[in-house]
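Undergrad: With the sequence up front, the predicted model follows.
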Amino acid sequence: MRKVMTDAELKLWNELRAHRLMGLGFRRQFPIAGYIVDFACPEKKLVVEVDGSQHAEGDAVAGDEARSSRLGKNGWTVLRFWNDDIIRDIDNVCQHIAIVASVAGTSV
């Protein structure tokens, strides 16, 4: 668990906190299934992960896939965004989260 957020995490948190996105309650550094996720909306069972370039290298890719798979098996929808996408295009990142949140946690 980290206390200091990256620039991308801080930028996204400023959009998610205090029910700012669609009135949804997001928590940061939230424990789920033995993991600490970057951001979670328990109401919608939605996880948002913010990934730096180290997530594109070696074992990190497999680790992220295993983590997302485990969370998915527990009913959570996992979204991953690159730091750069958040820094450069926060509006589209938030729009994507809102779209997924609108259907997350609903029966098909």
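TA: Right, received. Where do you want to start? Numbering: from 1, shown residues only.

Undergrad: okay, CA-based contacts and neighbour counts for the rest of this
TA: Fine.

Undergrad: Tell me the secondary structure at the residue nearest in space to the middle of the chain.
TA: The residue lying closest to the centre of the chain (C-alpha atoms, centre = their mean) is residue 48, at 0.7 Å. Per DSSP: H, G, I helix; E, B strand; the rest coil, the local secondary structure of residue 48 is strand.

Undergrad: How about the contacts made by it?
TA: Counting by C-alpha atoms under 8 Å, 6 or more residues apart in numbering, residue 48 touches 37-40, 78-81.

Undergrad: same thing but 7 Å
TA: 38-40, 78-80 (C-alpha atoms under 7 Å, 6 or more residues apart in numbering).

Undergrad: put this beside the first:
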Amino acid sequence: MTPPEIALWLALRGNEEGLRFRKQHAAGPYVLDFYCAPARLAIEVDGEAHNRGDRPDRDVTRDAWLVEQDIRVPHYPAREMLANLNDVVRQITSVALQRRTSIES
């Protein structure tokens, strides 16, 4: 894991809402950076490598497959983890709580 991913992982593990996240979670042929199963929410941390070569096309293909599985996939730039980690965590937990509630209903 990269330093931004480690920072996010530590923050997600300690979230006050009790949401459980998995890191490096297998989903079909893909490995997700982070996943919250009850919310069907994948979190992707995009570093510079996501802009190179065929990676953008692979990301689009993966995200389309995940959407077909009813998994939402927000992307966050790696630099955002370092600059605004608390805001990112608040946003992620808010989305996860909303999705979990709507799935449970």
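TA: Perfect, I can see it now. Keep in mind the model is a prediction, meaning the values are calculated, not measured.

Undergrad: So after superposing, what's the score?
TA: Remark: TM-score between the superposed chains equals 0.89 [TM-score structural alignment, normalised by the length of structure 2]; 103 aligned residues with a C-alpha RMSD of 1.7 Å.

Undergrad: still on that earlier bit, now rank the contacts of residue 48 of structure 1 by neighbours and give me the top one.
TA: residue 40 (26 neighbours; other C-alpha atoms under 10 Å).

Undergrad: In structure 2, what sits opposite the residue nearest to the centre of structure 1 in the alignment?
TA: Using TM-score structural alignment, the equivalent of residue 48 of structure 1 in structure 2 is residue 43.

Undergrad: nearest spatial neighbour of its match, skipping sequence neighbours?
TA: Excluding the flanking residues, the one nearest residue 43 of structure 2 by C-alpha to C-alpha, 6 or more residues apart in numbering is residue 34, at 5.0 Å.

Undergrad: Now which residue in structure 1 aligns to that neighbour?
TA: Matched to structure 1 by TM-score structural alignment, residue 34 of structure 2 sits across from residue 39.

Undergrad: Let me see the contact set for its match.
TA: Taking C-alpha under 7 Å, 6+ apart as the test, what residue 39 of structure 1 contacts is 26-30, 47-49.

Undergrad: thinking again about what came up before, among the contacts of residue 48 of structure 1, list the two that are farthest apart in space.
TA: Greatest spatial distance in the contacts of residue 48 of structure 1: 40 and 80, 11.9 Å, computed using C-alpha to C-alpha.

Undergrad: and the longest helix for structure 1?
TA: If you go by DSSP state H, structure 1 has its longest helix at helix 58-73.

Undergrad: Tell me which other helices or strands the top helix by length along structure 2 touches.
TA: Once structure 2 is assigned using DSSP H, the helix that runs over the most residues is helix 85-104. In this structure, helix 85-104 of structure 2 packs against helix 3-13, with contacts taken as 3 or more C-alpha pairs under 7 Å, 6 or more residues apart in numbering; DSSP states H and E.
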